[in-house]
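Novice: I would like the atomic coordinates for the input below:
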Amino acid sequence: MTKTGRSGWRQSGPFPLADEVPVALSYDGVTQAVMMATPDDIEAFLLGFALTEGIIETPAQLTRHEIVDLERGIEARGWLAPEAGSAFRERRRAMMGPVGCGLCGIDSIAQALREVPAIATNSLRLDASAPCQALEALRACQPLQDKVRATHAAGLWRSDNGLVATAEDVGRHNALDKLAGKLKGDASGGALVVTSRLSVDLVQKAAMLGAEVLIGAGAATALAVDEADRCNLTLIGRASAQECQIYTHPERLLEEA
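Specialist: Next up is the predicted model:
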């Protein structure tokens, strides 16, 4: 098997396969999570994870980074501004304990069910047909998935110019984190769209980016709906090939004329 560089796939005989390697995300010398991920857009992954997990509040608080290729994986190292670093170390001390639930570097049930800030804005309005249009646009913009048929994608879709940014990864959370890094944490003026079911952790990440709308190719879990309702996020899932289900805050969708 020959690796094709950091393009996200490998060739195994006649078969193109999605590449998947352990990626350690470290901040100020402390590993926060080790994720199985596609080995491209790692800089965006490091930044996006820090933003969606509340390690930093702004991209400027990740002051520098280093990506190190190891024999069997990648270490992504980031260094934080002093105030963010102090908060991160305090968070790590609070997380220390004998039990972990194993969710993306989260060490407690309380942290897995963290309460994210409610979305303060309510300015986005989308046509009723926009959610299905956004999902179709994302499906048409997945070159890695077209090659390997084993990856997820996330994108930011705007009514005026369609998809403005996308990211792909073997992991659905990773794809959204890579997108967050590419957007520098700014999801304003558009809807986040993902190729997966809608779970509470995706809702939390979307809310941390200040997104008003999250659209998924699958259905939502009950907990995701509860959290989206609480944090003022419009949550929309695919109900059928031609129809989407609006779970929460339908006021952002315009009625058809």
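
Novice: for the rest of this, base every contact and every neighbour count on C-alpha atoms.
Specialist: Will do.

Novice: what's the spacing between Gly73 and Lys3?
Specialist: 13 Å (Cα to Cα, to the nearest Å).

Novice: do a quick rundown of the helices in the protein.
Specialist: Remark: helices assigned in the chain by DSSP state H are 42-52, 82-95, 109-112, 130-139, 143-148, 172-182, 200-208, 222-230.

Novice: next, the structure of the following sequence, for comparison with the previous one:
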Amino acid sequence: MRDVTPPSPARDVATSNGRRTLAEEIAVALTYQGSTHAVMMASPTDLEEFAIGFSLSEGFITKTTDIESLEILPHPHGIEARLWLTAPRAAAMAARRRKMIGPVGCGLCGIDSLDAALRPLPNRSATAFMVSDRALLRAALALRGMQPLQDATRAVHAAAFIAPEGQILCLREDVGRHNALDKLIGALLDAGTDPANGAIMMTSRLSVDMIQKTAMAGTPVLCAVSAPTALAVEQAARAGITLACLAGPEKNRLDVFSCARRIITKAPDED
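Specialist: Presented below is the predicted three-dimensional model:
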């Protein structure tokens, strides 16, 4: 975070000259086997977890032991996350290699074929996890008070991992919603937490790339404060993922778009 003093306001504009904390945004290069694969604009925090989560959601690894070494190194123009994978995973990565420059608002920039945009996803229909609508609503309410970077800057997204009872077990923030999700996935893997035993809640809209990352992680429920796209609903249904969002003027209702069997409906007095 960085504190700055805004310039003097234009005449007749109702504003102030007080100091303001801004979110940091920095170029992070992800390199594998000595070659740069992607450059993402991200918040310069939790970058090891970001590299792990990105590697899993891209299908380059399936577990942390697929990474032989991981270094976070300063660079004159940003930061490099340098990874070396085991030989089998390096070969698998080469089969799905893509180069992209990914600004914070786009998660599929620069892919080299249309097929890669809608790649086949693992099907999570058999995952037994279930959660009540009241638990997800409680988690959403708690989420608002657990985002220090957002409170300070009003400019970042959060991704949280939710237990069946609604507790927030892990949360990560970033200027990019995709990065926040990758950081969360990486944090879960690094801690040895099975992503299949909880739900993910996002503070952003749900587009198809968020479905892809969730499916790759193995999490069966994805919920957000904003509505999904039509393609996201279609892909979630195909991948066996329960997709939901907060709805209503007070965000006190849950709309479920796919695999609704995992959401247990409870009255407020049943908790």
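
Novice: rewinding a little: so which of the helices of structure 1 comes closest to Leu17 of structure 1?
Specialist: Smallest distance to Leu17 of structure 1 across the helices of structure 1 (Cα to Cα): 5.3 Å, for helix 143-148.

Novice: that closest one vs structure 2 - mean distance after superposition?
Specialist: Once the two are superposed, helix 143-148 of structure 1 sits an average of 0.4 Å from its aligned residues in structure 2 (mean Cα distance after the TM-score superposition for structure 1).

Novice: using a markdown table, lay out the helices of structure 1 together with mean neighbour count and distance to Ala33 of structure 1.
Specialist: Output for these, formatted as a markdown table (neighbours: other Cα atoms under 10 Å; distance: least, Cα to Cα, whole Å):
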| stretch | mean neighbour count | distance to Ala33 of structure 1 |
| --- | --- | --- |
| helix 42-52 | 25 | 10 |
| helix 82-95 | 14 | 12 |
| helix 109-112 | 13 | 14 |
| helix 130-139 | 21 | 28 |
| helix 143-148 | 16 | 24 |
| helix 172-182 | 26 | 12 |
| helix 200-208 | 23 | 15 |
| helix 222-230 | 18 | 23 |
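
Novice: need those in TSV (columns: distance to Ser26 of structure 1).
Specialist: Shown next, in TSV, are those (distance: least, Cα to Cα, whole Å):
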stretch	distance to Ser26 of structure 1
helix 42-52	8
helix 82-95	11
helix 109-112	18
helix 130-139	30
helix 143-148	26
helix 172-182	15
helix 200-208	19
helix 222-230	28
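
Novice: looking at those helices, spot the one closest to Gly190 of structure 1.
Specialist: helix 130-139 (10.3 Å).

Novice: before we move on, back to that, of Gly73 and Lys3 of structure 1, who's got more company?
Specialist: Gly73 (17 against 12; other Cα atoms under 10 Å).

Novice: check contacts around the more buried one.
Specialist: Val21, Pro22, Val23, Ala24 (Cα atoms under 8 Å, 6 or more residues apart in numbering).

Novice: ok, now with 6 Å
Specialist: With contact taken as Cα atoms under 6 Å, 6 or more residues apart in numbering, Gly73 of structure 1 is in contact with Val21, Pro22, Val23.

Novice: just Ser55 of structure 2 next, same as before
Specialist: With Cα under 6 Å, 6+ apart, Ser55 of structure 2 has these contacts: Ile61.

Novice: trace it over to structure 1, please.
Specialist: For Ser55 of structure 2, the aligned residue in structure 1 is Ala50 (criterion: TM-score structural alignment).

Novice: now Gly145 of structure 2
Specialist: Under the alignment (TM-score structural alignment), Gly145 of structure 2 maps onto Ala140.

Novice: and His37 of structure 2, by the same measure?
Specialist: In structure 1, the residue matched to His37 of structure 2 (TM-score structural alignment) is Gln32.

Novice: translate Ala118 of structure 1 into the numbering of structure 2.
Specialist: The pairwise alignment with structure 2 assigns Ala118 of structure 1 to Asn123, based on TM-score structural alignment.

Novice: can you tell me the closest non-neighbouring residue to that match?
Specialist: Leaving aside its chain neighbours, Asn123 of structure 2 sits nearest to Ala239 (4.4 Å; criterion: Cα to Cα, 6 or more residues apart in numbering).

Novice: residues near the match of Gly145 of structure 2, how many?
Specialist: 11.

Novice: quick one: it from Ala224 of structure 1, how far?
Specialist: For Ala140 of structure 1 relative to Ala224 of structure 1 (Cα to Cα), the value is 26 Å.

Novice: show me what contacts the residue mapped onto Ser132 of structure 2 from structure 1?
Specialist: Under the alignment (TM-score structural alignment), Ser132 of structure 2 maps onto Asp127 of structure 1. The contact partners of Asp127 of structure 1, taken as Cα under 6 Å, 6+ apart, are Leu253, Leu254.

Novice: swap in 8 Å and give it another go.
Specialist: Asp127 of structure 1 sits in contact with Leu253, Leu254, Glu255, Glu256, where contact means Cα under 8 Å, 6+ apart.

Novice: can you tell me which of these are buried?
Specialist: The neighbour count (16 or more other Cα atoms under 10 Å) marks Leu253 as buried among those.

Novice: please list which of the contacts of Asp127 of structure 1 are preserved in structure 2.
Specialist: Contacts conserved in structure 2 for the contacts of Asp127 of structure 1, using both residues aligned by TM-score structural alignment, their matches' Cα atoms under 8 Å: Leu253, Leu254, Glu255, Glu256.
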